[in-house]
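Novice: dropping a prediction and its sequence here:
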Amino acid sequence: MKISEVAKKVNLSPVTLRYYEKMGLIPPVQRQQGVREYRIEDLNWINFIKCLRQVQIPIKDLKQYTELFYQGKKTKPARRQILVKELLRLENQEQKLQATIQRLKNKIRLYDKDEID
């Protein structure tokens, strides 16, 4: 697949895809006569990185994860640790977010009951 097709499928711009490749967040894409030719494996990797970027996982962590991936199976524990660290961070954020949501709901109920000035 060409970069324009992939960009539509993953809802990212071609510029972003090139940036991800340049930064080492996605594997170098094979080229045919200088034109990027994306494979299904590339799409899967892009979707994984996109998912992690949506929750603000730092680029440096994603780059480290990708570099470790290319070093092979011996890096599985280190890669797992990166994911565990990010999961814990996200769960902590989720708890804070849920507390804020609940507080807002309570405040709105007070407005609905006209119990607030």
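Specialist: Great, that's in hand. Keep in mind that this is a model prediction, so the values were computed, not measured. Residues are numbered from 1 along each chain as shown.

Novice: only C-alpha atoms for contact and neighbour calcs from this point on.
Specialist: Will do.

Novice: list the buried ones in the longest helix along the chain?
Specialist: Counting residues, the longest helix in the chain under DSSP state H turns out to be helix 76-112. Within helix 76-112, the residues scored as buried using 16 or more other CA atoms under 10 Å are R79, L83, E86.

Novice: these two touch, right, I49 and L62?
Specialist: Yes - the pair I49 and L62 qualifies as a contact (CA atoms under 8 Å) at a distance of 7.4 Å.

Novice: what touches both of these two?
Specialist: Taking CA atoms under 8 Å, 6 or more residues apart in numbering as the contact definition, I49 and L62 share the neighbouring residues L25.

Novice: where's the residue nearest the centre of the chain relative to L83, distance?
Specialist: If you average the C-alpha coordinates of the chain and look for the closest C-alpha using CA atoms, centre = their mean, you land on L52, 1.7 Å from that point. With distances defined as CA to CA, to the nearest Å, the gap from L52 to L83 amounts to 10 Å.

Novice: again with K2
Specialist: When distances are taken as CA to CA, K2 and L83 turn out to be 30 Å apart.

Novice: thinking again about what came up before, return the distance of the longest helix of the chain from the chain's centre.
Specialist: Distance, stretch centre to chain centre, for helix 76-112: 16 Å (CA atoms, centre = their mean, to the nearest Å).

Novice: second one coming, line it up with the first:
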Amino acid sequence: MNISEAGRRAGLPPKTIRFYEDIGLVAPARMENGYRDFSEEDLHRLAFLRRARALGFSVEECRQLLGLYHDKTRSSADVKRLAREHLRRVDAQLSELQQMRATLAHLIDACSGDQSPNCPILADLSQTPKG
């Protein structure tokens, strides 16, 4: 199947598929005319990548996950370790976002939002970092 059909079926834009091919995550066959010819296995790989990326795994983590998926001698502990490390980073990002939200909410509450030029939001943003 061509790249448009593969993209439609895998839920990925052709540009993303070309990128995955450029970095070696997928390697479709080529027809005599040079066009890509995606197999069902390529399609499965692309769907795997789409789902892993949707869960926030980096491209390198996707490479590792694909390697583990195709390694029939793998240990599920290796997969779990990779996923657990990713979850730890997601939790750290959530914590940072919660802190960011709390700061923004505080600044919004402190701002009168009237015709006055005094604005705690701008005052906070203009502070020079300490240290």
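Specialist: Yep, it's here. Since this is a predicted model, take the numbers as computed values, not measurements.

Novice: tm score of chain vs chain?
Specialist: Comparing the two superposed chains by TM-score structural alignment, normalised by the length of structure 1, the resulting TM-score equals 0.70, with 112 aligned residues with a CA RMSD of 3.0 Å.

Novice: check which residues of whatever helix or strand the residue nearest to the centre of structure 1 lives in are buried.
Specialist: Under the criterion DSSP states H and E, the helix or strand holding L52 of structure 1 is helix 40-54. Of the residues in helix 40-54 of structure 1, those buried under the neighbour-count criterion (16+ other CA under 10 Å) are D42, L43, W45, I46, N47, I49, K50, L52.

Novice: got it, and stretch 64-77 of structure 1?
Specialist: Neighbour-count burial for stretch 64-77 of structure 1, counted by 16+ other CA under 10 Å, picks out Y65, T66, E67, L68, F69.

Novice: select from those every entry located in helices.
Specialist: Secondary structure assignment by DSSP H places Y65, T66, E67, L68, F69 of those in helices.

Novice: just put the residues you listed in TSV and tack on distance to E37 of structure 1.
Specialist: Conversion of these to TSV gives the following (distance: CA to CA, whole Å):
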residue	distance to E37 of structure 1
Y65	23
T66	20
E67	21
L68	24
F69	21
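
Novice: among those residues, which one sits closest to K113 of structure 1?
Specialist: Y65 (50.9 Å; CA to CA).

Novice: what's near enough to touch the closest one?
Specialist: For Y65 of structure 1, the contacting residues are R79, I82, by CA under 8 Å, 6+ apart.

Novice: hmm, 10 Å instead?
Specialist: G24, L25, I59, T75, K76, A78, R79, R80, Q81, I82, L83 (CA atoms under 10 Å, 6 or more residues apart in numbering).

Novice: got those as TSV, with distance to Q98 of structure 1 columns?
Specialist: Rendered in TSV, the data for those read as follows (distance: CA to CA, whole Å):
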residue	distance to Q98 of structure 1
G24	34
L25	31
I59	26
T75	35
K76	32
A78	30
R79	29
R80	27
Q81	26
I82	24
L83	22
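
Novice: isn't K63 of structure 1 right up against R79?
Specialist: No - shown here, K63 of structure 1 and R79 do not form a contact pair, counting by CA atoms under 10 Å, at 11.0 Å.

Novice: got any residues that touch both of these two?
Specialist: Contacts common to K63 of structure 1 and R79, judged by CA under 10 Å, 6+ apart, are F69.

Novice: A helix includes L122 of structure 2, no?
Specialist: Yes - counting by DSSP: H, G, I helix; E, B strand; the rest coil, L122 of structure 2 is part of a helix.

Novice: and it, how far from G113 of structure 2?
Specialist: Applying CA to CA to L122 of structure 2 and G113 of structure 2 gives a distance of 12 Å.

Novice: and what of A54 of structure 2?
Specialist: Taken as CA to CA, the span from A54 of structure 2 to G113 of structure 2 is 38 Å.
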